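Colleague: Build me a model:
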Amino acid sequence: MKDLLFEALNIDHWGEFWWIVIGLLGQAMFTGRFLVQWLASEKARKSVVPVAFWWFSIGGGLILLAYAVARHDPVFIIGQATGLFIYIRNLWLIRAERRAG
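Modeller: Have a look, this model is predicted:
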């Protein structure tokens, strides 16, 4: 069973398996952020980006960055690191707007 699983995932050991699980968790968080945004927009009957969207983005981004580092993928590392900066900046802007208003 283990050999079949490893072959299907193109991996050699359990450490790689767990990194795939972590990567899938990060990807699930990204899916969650789109579901949160879609449901909020449907409820408001207009396009809405709730704060939870940015928190899911940060969570998924951090997990996927860890995955990319573990897999030694420079393209994925750069993409996730850049995204994290943008997500954090959006939360910072939301916080500043709420304090001012």
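Colleague: For the rest of this, base every contact and every neighbour count on C-alpha atoms.
Modeller: OK.
Colleague: residue nearest the centroid of this structure?
Modeller: In the chain, the C-alpha nearest the mean C-alpha coordinate belongs to residue 60, at 2.0 Å (Cα atoms, centre = their mean).
Colleague: how about this one, so we can line them up?
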Amino acid sequence: MVADIMHGLGAYLASLFAGPVDLVVLVGLLGQALFTARFLVQWVASERAGRSVIPVSFWFFSLGGSAVLLGYALYRRDPVFILGQSLGTVIYLRNLALVFREKRERGG
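Modeller: The predicted structure is shown next:
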């Protein structure tokens, strides 16, 4: 039974990647790559600091990935994806505003 499920899943995934890749899919993959890169940036920054930190670049990668994925979702007309990325985009913009406000208040 488990083997049948795994075989079916493998066949399904193979069918997704077997056809030609269009530009829209490449844009979606770019957005996902940006979104994933934010975790690598955060991980490296935390390892260097020896504690958990969230660098400003994390928010820029988050915003960039979210914006590209939102565009992809709008093109695909996927309401679940659109709602999820819309909220994230607002949150990332707000966090960047807070970061820059703090820098301005500190005089930097």
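Colleague: Counterpart of the residue nearest to the centre of structure 1 over in structure 2?
Modeller: When structure 2 is aligned by TM-score structural alignment, residue 60 of structure 1 is paired with residue 65.
Colleague: next one: residue 71 of structure 1
Modeller: Residue 71 of structure 1 maps onto residue 76 in structure 2, by TM-score structural alignment.
Colleague: Could you do residue 39 of structure 1 as well?
Modeller: Match for residue 39 of structure 1 (TM-score structural alignment): residue 44.
Colleague: Tell me the helices and strands packed up against the helix or strand hosting that match.
Modeller: Assessed by DSSP states H and E, residue 44 of structure 2 sits inside helix 23-49. Judged by 3 or more Cα pairs under 8 Å, 6 or more residues apart in numbering; DSSP states H and E, helix 23-49 of structure 2 is in contact with helix 56-76.
Colleague: Who are the packing partners of the following helix or strand past the helix it packs on?
Modeller: Scanning forward in sequence from helix 56-76 of structure 2 by DSSP H and E, the next helix or strand is helix 79-106. For helix 79-106 of structure 2, the packing partners by 3+ Cα pairs under 8 Å, 6+ apart come out as helix 56-76.
Colleague: what distance separates the helix it packs on from the middle of the whole chain?
Modeller: Relative to its chain's centre, helix 56-76 of structure 2 lies at 6 Å (Cα atoms, centre = their mean, to the nearest Å).
Colleague: Tell me the buried residues in it?
Modeller: Within helix 56-76 of structure 2, the residues scored as buried using 16 or more other Cα atoms under 10 Å are 58-73.
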